[in-house]
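*Asks:* Sequence and computational prediction follow.
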Amino acid sequence: MKPGPKILSPKTLVLLLIAMMGLSACKEILLTADQQGKTVQVQQHDVVTLQLRGNPTTGNTWRIEQIDTDMLEQIGDYAYAVDDDKIGSGGMFTFRFKVLKHGESTLALTYKSQHNANNEVLKTFSVRLSAK
């Protein structure tokens, strides 16, 4: 005789519902160069995805210059995707961060050459994150 489907206890169902509600409160916030200099509202546990254009074939890359690691945790290294398969094409740098707690913090990046002796900054990006 085959066993029938398992029936979850009411306690287990309640715990599953609570866990699912907690996950649904998290959302992904997409930031681009359009948010430069602005204040963006986020919530604890949100994932902030930052996408900035660049071209590492020129020796230039985006670097994090200011981050409050008590409030934001970088998720892995940045990702880079080229626009097309042409040699020397630019593309998109993508950084991901998790909001750890309530508060306000500035996230700032610079775009500069890894090989430039005078460390000249070509572009900057800065955003103020306010987590309520």
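*Replies:* That came through, no problem. Predicted, not measured: the structure shown is a model, and the values here were computed from it.
*Asks:* From here on, just use CA atoms for contacts and neighbour counts.
*Replies:* Noted.
*Asks:* just the strands in this protein please.
*Replies:* Per DSSP state E, the chain carries strands over the ranges 28-31, 39-42, 47-54, 60-66, 72-74, 79-82, 91-99, 103-113, 121-131.
*Asks:* hold the first one in mind and look at this next one:
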Amino acid sequence: MGREEKTKTIVILFLLSLIFAGCKSASFNSSEKILELRGNPTTGYTWIYTIGDESIIRVDEDIQYLGKEGMVGAPSLFTYTVRSLKQGNTNLKFEYKRPWEDKKAEEVRFFEVTVKENGKITMTEKKPEEEKLTYKSVSMAEGIKLMSKDSGFILLDVRRPEEFAAGHIPGAVQLTNESMTKENTVRP
């Protein structure tokens, strides 16, 4: 095979790989799952949800009041439409509480969510005690941005003690990777 034939073969293979990649990504169809929870927003309680990775799913909320007009204490139906955005795994946590209170939630519902290559969603409910402790590694710029938005965080410095002693962010807590165990991990 001459040089020109090899070049044509490489170009054809490259074009076929682009076509295949395009077909593969075109097979993703967003799908949705509906989750219904009961609550009573007339008493100030509501369901507050957090998504582990917002690039994988989107959640839309709708609340339907089930009581008679003006009746305090009647239940409502909270409907959550979970839509797939891309393939991956994430979690979805619902806490039933008054948003302005600093108390533990009255109820917690935790779901592991998997979005398959074709966009289909599977959701598995886990007991809160089965909830996995997770973390997200971020760049310095993203970390500064996140810290400017929220004051309820703990900044862990997982470098070795001598590196921590040489300099660290004020307020950071030093905890080396090697010393992290289930026993010394505190849940919020």
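*Replies:* The structure has been received and is ready for your questions. These figures come from a predicted structure and were not determined experimentally.
*Asks:* sorry, back to before: could you export the strands of the first structure as TSV, including distance to Val14 of the first structure and mean neighbour count?
*Replies:* Putting those into TSV (distance: least, C-alpha to C-alpha, whole Å; neighbours: other C-alpha atoms under 10 Å) gives the following:
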stretch	distance to Val14 of the first structure	mean neighbour count
strand 28-31	26	15
strand 39-42	28	16
strand 47-54	26	20
strand 60-66	41	16
strand 72-74	30	18
strand 79-82	38	15
strand 91-99	27	19
strand 103-113	31	18
strand 121-131	28	17
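*Asks:* Put together CSV for these, with distance to Gly22 of the first structure on each row.
*Replies:* Conversion of the strands of the first structure to CSV gives the following (distance: least, C-alpha to C-alpha, whole Å):
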stretch, distance to Gly22 of the first structure
strand 28-31, 14
strand 39-42, 16
strand 47-54, 14
strand 60-66, 29
strand 72-74, 19
strand 79-82, 28
strand 91-99, 14
strand 103-113, 20
strand 121-131, 17
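*Asks:* Report the central residue of the second structure.
*Replies:* The second structure has Gly52 as the residue nearest its centroid, 1.3 Å off, counting by C-alpha atoms, centre = their mean.
*Asks:* Would you mind finding the match for that one in the first structure?
*Replies:* Gly52 of the second structure maps onto Ile67 in the first structure when the alignment is built from TM-score structural alignment.
*Asks:* residues touching its match, list them.
*Replies:* When the contact criterion is C-alpha atoms under 8 Å, 6 or more residues apart in numbering, the partners of Ile67 of the first structure are Ser105, Thr106, Leu107, Ala108.
*Asks:* which residue in the second structure lines up with the first one?
*Replies:* With TM-score structural alignment as the matching criterion, the partner of Ser105 of the first structure in the second structure is Thr90.
*Asks:* What are the neighbouring residues in contact with its match?
*Replies:* If you count contacts by C-alpha under 8 Å, 6+ apart, Thr90 of the second structure has them with Ile51, Gly52, Asp53, Ile56, Glu112, Val113, Thr114.
*Asks:* now with 7 Å?
*Replies:* Gly52, Asp53, Glu112, Val113, Thr114 (C-alpha atoms under 7 Å, 6 or more residues apart in numbering).
*Asks:* do the same with Thr79 of the second structure
*Replies:* When contacts are counted by C-alpha under 7 Å, 6+ apart, Thr79 of the second structure is found next to Ile34, Leu35, Glu36, Leu37, Glu61, Asp62, Ile63.
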